[in-house]
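Engineer: Got a predicted structure plus its sequence, pasted below:
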Amino acid sequence: METIIRLSVALGIFCIMIGWEYVSPRRVQHISRKQRWPVNLGLAAFNMAVMRLSLGGLAYLSAVTAAGQGYGLLNRLAAPEWLSIIATLLFLDFAIYCQHIVSHKWPLLWHLHQVHHTDLEFDATTAVRFHPLEIMISMLYKVLCIVLLGANPWAVIAFEIILNGAATFNHSNINIPPAIDKKLRWLIITPDMHRIHHSTLPAETDSNYGFSISCWDRLCRTYVAEPRQSQTAMAIGLTPFRELHELGFVPLLLLPFKALRKR
């Protein structure tokens, strides 16, 4: 049931975003959807199958197990449910923010995470362009965080839904009036804010790491308000890969291992 709920909400948000992109796009895309979408959506389908056969549902199950066995800080303190829900949502969101930074700084994880950044355009499908090994490592990391915290099981489901929905939203190529975007940024990550993170300029790639709420970037001083070029003109992706043709499904799966071999 947990998986059905998450997938239904994720699919609904995805459909809304691609419809919005079609009606009111923020940027003109120079690489067609026919070139990019089969790769990005192919990775998403492959990752879902891999997780279904391996670690799928582990986050929720680990929270239930921790609650039953009394593991974790919140369970030890017998925190009231309202507090455990808020603490779980905030702690997991900050944990993912930290993981994102480490994925850029630690070469072994960067070899996996760069698959996400090799997309030469930026839209809702970019949100699902991840290497399966990175997805699995992320799940194991979340399980560790859930057990140590004693996370609320229902809050874990809510967090997974929020994380997926927020990622689809802030990767989308939708046009939000700048005045509204500026106000939204005080609470959530907007597409214009996160697009800066996908810039080819290293100083901009190393910024705006958040996925859901924007406070972590502001508090940890990783926030960049505007790119050096305009939002509609800035180059997206990683510079070495912009000189190549769009990477296909199999090359993306092999990309991290090629990088390791070069090292």
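Structural biologist: Looks like it arrived, so ask away.
Engineer: only C-alpha atoms for contact and neighbour calcs from this point on.
Structural biologist: Noted.
Engineer: Surely residue 58 is in contact with residue 142?
Structural biologist: No - Residue 58 is not in contact with residue 142 according to CA atoms under 8 Å; the separation is 9.3 Å.
Engineer: Tell me which of these two has more neighbours.
Structural biologist: Ranked by neighbour count (other CA atoms under 10 Å), residue 58 and residue 142 place residue 142 first, with 20 against 15.
Engineer: Distance of the more buried one relative to residue 132?
Structural biologist: With the distance defined as CA to CA, to the nearest Å, residue 142 ends up 15 Å from residue 132.
Engineer: Next: residue 153.
Structural biologist: Noted for residue 153: a distance of 24 Å to residue 132, by CA to CA.
Engineer: Could you check which of those two is surrounded by more residues?
Structural biologist: Each of residue 153 and residue 132 has its neighbours counted (other CA under 10 Å); residue 153 has more, 22 against 19.
Engineer: List the contacts of the spatially closest residue to that one that is not a sequence neighbour.
Structural biologist: Distance criterion CA to CA, 6 or more residues apart in numbering; nearest residue to residue 153, sequence neighbours excluded, is residue 63 at 4.9 Å. Contacts of residue 63 were listed using CA atoms under 8 Å, 6 or more residues apart in numbering, and they are 143, 146, 147, 150, 151, 152, 153, 156.
Engineer: and the last one, how many neighbours does it have?
Structural biologist: Using other CA under 10 Å, residue 156 has 23 neighbouring residues.
Engineer: Please work out how many residues are found near the residue lying closest to it once chain neighbours are set aside.
Structural biologist: Computed as CA to CA, 6+ apart, the closest residue to residue 156 that is not its neighbour in sequence is residue 60, at 6.1 Å. Using other CA under 10 Å, residue 60 has 22 neighbouring residues.
Engineer: here's the one I want to compare it with:
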Amino acid sequence: MTEFIQSHEPAMRLGFFFGILATMALWEILAPRRKLSLPKAARWANNLAIVFLNSFLLRFIFPLGAVGVALLAYENEWGVLNQFYIPDAAALVVSVMVLDLAIYLQHVMFHAIPVLWRLHRVHHADLDFDVATGARFHPIEIILSMVIKFAVILVLGPPVLAVIIFEILLSTASMFNHSNVRMPRSLDRLLRSMIVTPDMHRVHHSILDHETNSNFGFNLSWWDRLLDTYRDQPEHGHQKMTIGIREFRQPRQTERLWGMLTIPFAGKVTGYAINRRWNSSK
């Protein structure tokens, strides 16, 4: 079974990507949470353009991918989990949770270190918040993220199946929790006890610094609660909150491919973004 999944992993990931993209896009049409401020067609065209650019670069630079690195670690018995006998199910669960925690910590790091925040601003500079925002990242950030992921895999030594599952979860969860969808408050409360919901993550895309520097989780919602970065709701409410970054408000820069690619090299970062999260009460 694992060998079948491994051999079909690229097709599975692609299928899940387009499947969740189509599902959430339809949900956004039927039950939008907020009214968008910009025409969707142009935004989507440019956001998806950077997705395809990133996919091409990753395939060219890292042909093995995360699954290939996990297989390499397994064959050479590298990593902590490969040094002990651990039941397959336990190794699977532990690996997915540790990888998810690593992504949380990486996300915090990209807010805390100025040069990394420059890269991550591309994701936050989107003036609207919908499913297309979930895959919008600067190519250099994507490359650095992949290197960090490789390092975690080599140190941890997770099962190959765990890495496949995590890679699928990471992309689908990102599109789900960036979606501009309305759901009953009771359902949101139930889901966010386990996973990051759109209402929970939307707070993270607020123009207000103390809201931007909260709710860093991508999949499991536990890390924000355990590590004191959780914020329940935006102080101005979901309908009135402003999405984006204060320094970048012109669509020609924030919503066009060339503009997105140049954001890391524009302006100054005068202080650590994360240092401003304590300026307001939770």
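Structural biologist: Alright, I've got the coordinates. Everything quoted here is computed from the prediction, not taken from an experiment.
Engineer: Which residue in the second structure occupies the aligned position of the residue nearest to residue 156 of the first structure?
Structural biologist: In the second structure, residue 60 of the first structure lines up with residue 67, judged by TM-score structural alignment.
Engineer: Wait, a strand at its match?
Structural biologist: No - judged by DSSP: H, G, I helix; E, B strand; the rest coil, residue 67 of the second structure forms no part of a strand; its state is helix.
Engineer: I figured it hits residue 164, correct?
Structural biologist: Yes - with contact defined as CA under 8 Å, residue 67 of the second structure reaches residue 164; the gap is 6.3 Å.
Engineer: Where do the helices of the first structure begin and end?
Structural biologist: Read by DSSP state H, the first structure holds these helices, from start to end of the chain: 2-23, 33-53, 58-69, 73-76, 81-105, 107-117, 132-149, 153-170, 178-184, 191-197, 202-205, 215-219, 239-242, 249-262.
Engineer: ok, average deviation of the third one from the second structure?
Structural biologist: Right, helix 58-69 of the first structure. On superposition with the second structure, the mean distance recorded for helix 58-69 of the first structure (mean CA distance after the TM-score superposition for the first structure) is 0.9 Å.
Engineer: list the buried ones in that helix?
Structural biologist: For helix 58-69 of the first structure, burial by neighbour count (16 or more other CA atoms under 10 Å) applies to 59, 60, 62, 63, 64, 66, 67.
Engineer: Report the angle between that helix and helix 132-149.
Structural biologist: 20 degrees (axes from the mean of the first three to the mean of the last three CA atoms, to 10 degrees).
Engineer: what's the answer for the first one, then?
Structural biologist: Here helix 2-23 of the first structure points in a direction 120 degrees away from that of helix 132-149 (the same axes, to 10 degrees).
Engineer: Check the mean deviation of helix 2-23 of the first structure from the second structure.
Structural biologist: Compared with the second structure after fitting, helix 2-23 of the first structure deviates on average by 0.7 Å (mean CA distance after the TM-score superposition for the first structure).
Engineer: go on, the longest one?
Structural biologist: After superposition onto the second structure, helix 81-105 of the first structure lies on average 0.5 Å away from the residues it aligns with, using mean CA distance after the TM-score superposition for the first structure.
Engineer: so that helix corresponds to what in the second structure?
Structural biologist: The alignment of helix 81-105 of the first structure onto the second structure (TM-score structural alignment) spans residues 88-112.
Engineer: got the buried residues for that stretch?
Structural biologist: For stretch 88-112 of the second structure, by 16+ other CA under 10 Å, it's 91-92, 94-97, 99-101, 103-104, 106-108, 110-112.
Engineer: can you count the residues close to residue 174 of the first structure?
Structural biologist: When neighbours are counted by other CA under 10 Å, residue 174 of the first structure registers 24.
Engineer: That one -> the second structure?
Structural biologist: Using TM-score structural alignment as the criterion, residue 174 of the first structure maps onto residue 181 of the second structure.
Engineer: Equivalent analysis for residue 128 of the first structure, please.
Structural biologist: Under the alignment (TM-score structural alignment), residue 128 of the first structure pairs with residue 135 of the second structure.
Engineer: State the distance from the closest residue in space to residue 94 of the first structure that isn't next to it in sequence to residue 187 of the first structure.
Structural biologist: Setting aside the residues directly before and after it, residue 94 of the first structure is nearest to residue 216 in space (CA to CA, 6+ apart), at 6.9 Å. Relative to residue 187 of the first structure, residue 216 of the first structure is positioned 10 Å away (CA to CA).
Engineer: More neighbours: which of the two?
Structural biologist: More neighbours surround residue 216 than the other of residue 216 of the first structure and residue 187, with 19 against 12 (other CA under 10 Å).
Engineer: give the contact list for the residue nearest to the spatial centre of the first structure.
Structural biologist: Residue closest to the average C-alpha location in the first structure (CA atoms, centre = their mean): residue 167, at 4.9 Å. Shown in contact with residue 167 of the first structure (CA under 8 Å, 6+ apart): 127, 211, 212.
Engineer: Would you mind giving the buried residues of helix 58-69 of the first structure as a markdown table with distance to residue 20 of the first structure added?
Structural biologist: Formatted as a markdown table, those follow (distance: CA to CA, whole Å):
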| residue | distance to residue 20 of the first structure |
| --- | --- |
| 59 | 31 |
| 60 | 32 |
| 62 | 36 |
| 63 | 35 |
| 64 | 37 |
| 66 | 40 |
| 67 | 41 |
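Engineer: Among those residues, which one sits closest to residue 199 of the first structure?
Structural biologist: residue 59 (31.6 Å; CA to CA).
Engineer: thinking again about what came up before, just give me the ones among the contacts of residue 167 of the first structure that are also contacts in the second structure.
Structural biologist: Comparing the contacts of residue 167 of the first structure with the second structure on both residues aligned by TM-score structural alignment, their matches' CA atoms under 8 Å, the contacts found in both are 127, 211, 212.
Engineer: Pull the number of nearby residues for the residue mapped onto the last one from the second structure.
Structural biologist: Aligned by TM-score structural alignment, residue 212 of the first structure pairs with residue 219 of the second structure. Taking other CA under 10 Å as the criterion, the count of residues near residue 219 of the second structure is 26.
Engineer: just checking, residue 219 of the second structure touches residue 196?
Structural biologist: Yes - here residue 219 of the second structure lies in contact with residue 196, judged by CA under 8 Å, at a distance of 5.5 Å.
Engineer: what residues are shared contacts of the two?
Structural biologist: By CA under 8 Å, 6+ apart, the residues touching both residue 219 of the second structure and residue 196 are residue 173.
Engineer: Roughly how far does residue 192 of the first structure sit from residue 52 of the first structure?
Structural biologist: 33 Å.
Engineer: between those two, who's got more neighbours?
Structural biologist: A count of neighbours by other CA under 10 Å puts residue 192 above the other of residue 192 of the first structure and residue 52, at 25 against 12.
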